[in-house]
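> Show me the folded form of this:
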Amino acid sequence: MNIFRHRLIGLPALALLIATAGCSSSDDGARAAVPGPGAKVTKLCRNLDKVLPSKVDGESRNDPEPASALTAGWGSPAIILRCGVSQPPKMIDPKVADGGDPDAVGGGVNGVDWLMEKQDDGAYRFTTANRLAYVEVTVDKERDSSTVLVDLAPAIKKAIPEGIAD
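The predicted structure is shown next:
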């Protein structure tokens, strides 16, 4: 059974990991690959862009290049958000669902479900689950990722309805 097809209840492991571990952005250069979703998801992502906060984790918005309504950034090194990304392969991996992959954990933060993936460089990437579009957030390993996810939750809940993305 795919645990991401059902609403997750926050996992203590995720809370513990994001409370104790820093997270990483894609890089310090404030560049982000622009996703290429279909029209329905693009519309949702444009709606998200309109309601994103001007500050995240105390950092002002500073969008990455190339400019797009599907990407956003805050601070330097940048917190990077990409909307309309593909479903992460680990989201359907039975090892993750059974809690057998320590590098990928599912859980919820303030009403938004996330897959947290540990990257090779020790950083983390978060991807929303149980929403009609996948939103990916990468955070510098020196930052408190729980603050980032808390700051982004209201906008995601407002713009990206619950459901299963295509």
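> Please make it C-alpha for all contacts and neighbour counts, starting now.
OK.
> ok, which stretches of the protein are strands?
22-24, 55-56, 59-60, 71-74, 79-83, 104-109, 112-118, 124-129, 135-144 (DSSP state E).
> Any chance of CSV for those strands, columns mean neighbour count and distance to P12?
CSV is the format used below for the strands of the chain (neighbours: other CA atoms under 10 Å; distance: least, CA to CA, whole Å):
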stretch, mean neighbour count, distance to P12
strand 22-24, 23, 17
strand 55-56, 18, 23
strand 59-60, 15, 27
strand 71-74, 26, 27
strand 79-83, 27, 24
strand 104-109, 22, 8
strand 112-118, 23, 13
strand 124-129, 26, 16
strand 135-144, 22, 17
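> of these, which approaches A155 most closely?
strand 112-118 (10.2 Å; CA to CA).
> these two touch, right, Q119 and V139?
No. At 11.1 Å, Q119 does not count as touching V139 under the criterion of CA atoms under 8 Å.
> and for these two, which residues touch both?
R125 (CA atoms under 8 Å, 6 or more residues apart in numbering).
> remind me, longest helix of this structure?
In the chain, assigned by DSSP state H, the helix with the most residues is helix 145-159.
> and A67, how many neighbours does it have?
Neighbours of A67 under the rule other CA atoms under 10 Å: 12.
> before we go on, could you also do this sequence so I can check it against the first one:
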Amino acid sequence: MNFFRHRPLGLLAPALLIAVAGCSTADDSDAVAVPTPDGKTAPLCRDLDKVLPRTVDGQSRRDPEPRSAYTAGWGSPAIILRCGIVRPPKMVDPKVAQGEDPNAIGGGVNGVDWLMEKEDGGTWRFTTSGRLAYVQVTLPKKLSGSDHSAQVLMDLAGAVKKAVPEGLASMRY
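So this is what the prediction gives:
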């Protein structure tokens, strides 16, 4: 059973109010680790790159270095998207599925399911669930309110739905 399918945006929004206050990219720099998707996932990520919006939460697209079809960015410091990452361990953690992990919650935004994880240092990241490729979005510190994080996920939902079909992504770690 996919627990993300049954959590409405209403459950995600309160967590966003609390969680996003500490959002940050890993180091707020222009360099981003490029994922190495497998042969089934790579074409989906390249398709996603072609349909990503020019602006997200009012920020213009400004891709990180090194340039790759598997990464994208908007604004400075950047909202960072990485496609083709490995499945986050919390995605299969029974405590998350049962709502018992205060550092992770699942929810849906505009037809795309997301896992929201609190990272070490208080940062947060969002990873798609129930799609044939894992897409991860990390927000910079300056986007400290739930309005921003919800808007980012809404702005990206159409592209994710268009390029990355629903299904089970690769099981690799």
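> quick revisit: now distance to A33 of the first structure too, for the strands of the first structure, in JSON lines please.
Below are those laid out as JSON lines (distance: least, CA to CA, whole Å):
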{"stretch": "strand 22-24", "distance to A33 of the first structure": "16"}
{"stretch": "strand 55-56", "distance to A33 of the first structure": "20"}
{"stretch": "strand 59-60", "distance to A33 of the first structure": "21"}
{"stretch": "strand 71-74", "distance to A33 of the first structure": "8"}
{"stretch": "strand 79-83", "distance to A33 of the first structure": "8"}
{"stretch": "strand 104-109", "distance to A33 of the first structure": "22"}
{"stretch": "strand 112-118", "distance to A33 of the first structure": "18"}
{"stretch": "strand 124-129", "distance to A33 of the first structure": "14"}
{"stretch": "strand 135-144", "distance to A33 of the first structure": "11"}
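> For D151 of the first structure, find the nearest of the ones you listed.
strand 55-56 (5.8 Å).
> Show me what that closest one is packed against.
Helices and strands touching strand 55-56 of the first structure, by 3 or more CA pairs under 8 Å, 6 or more residues apart in numbering; DSSP states H and E, are helix 145-159.
> what stretch of the second structure does the helix it packs on fall on?
Using TM-score structural alignment, helix 145-159 of the first structure corresponds to residues 149-163 of the second structure.
> which residues are contacting that stretch?
Residues beyond stretch 149-163 of the second structure that count as contacts (CA under 8 Å, 6+ apart) turn out to be 13, 16, 20, 44-45, 47-48, 51-53, 56-57, 109-112, 139, 143.
> Average separation of that stretch from the aligned part of the first structure, please.
Here the mean offset of stretch 149-163 of the second structure against the first structure after fitting is 0.5 Å, by mean CA distance after the TM-score superposition for the first structure.
> Would you mind measuring from Q59 of the second structure to S76 of the second structure?
Distance, Q59 of the second structure to S76 of the second structure, by CA to CA, to the nearest Å: 8 Å.
> Check the burial of D38 of the second structure by counting its neighbours.
14.
> now A78 of the second structure
26.
> Grab the nearest non-local neighbour of it.
Once flanking residues are discounted, A78 of the second structure sits nearest to P140: 6.2 Å by CA to CA, 6 or more residues apart in numbering.
> Distance check, that neighbour against G122 of the second structure.
12 Å.
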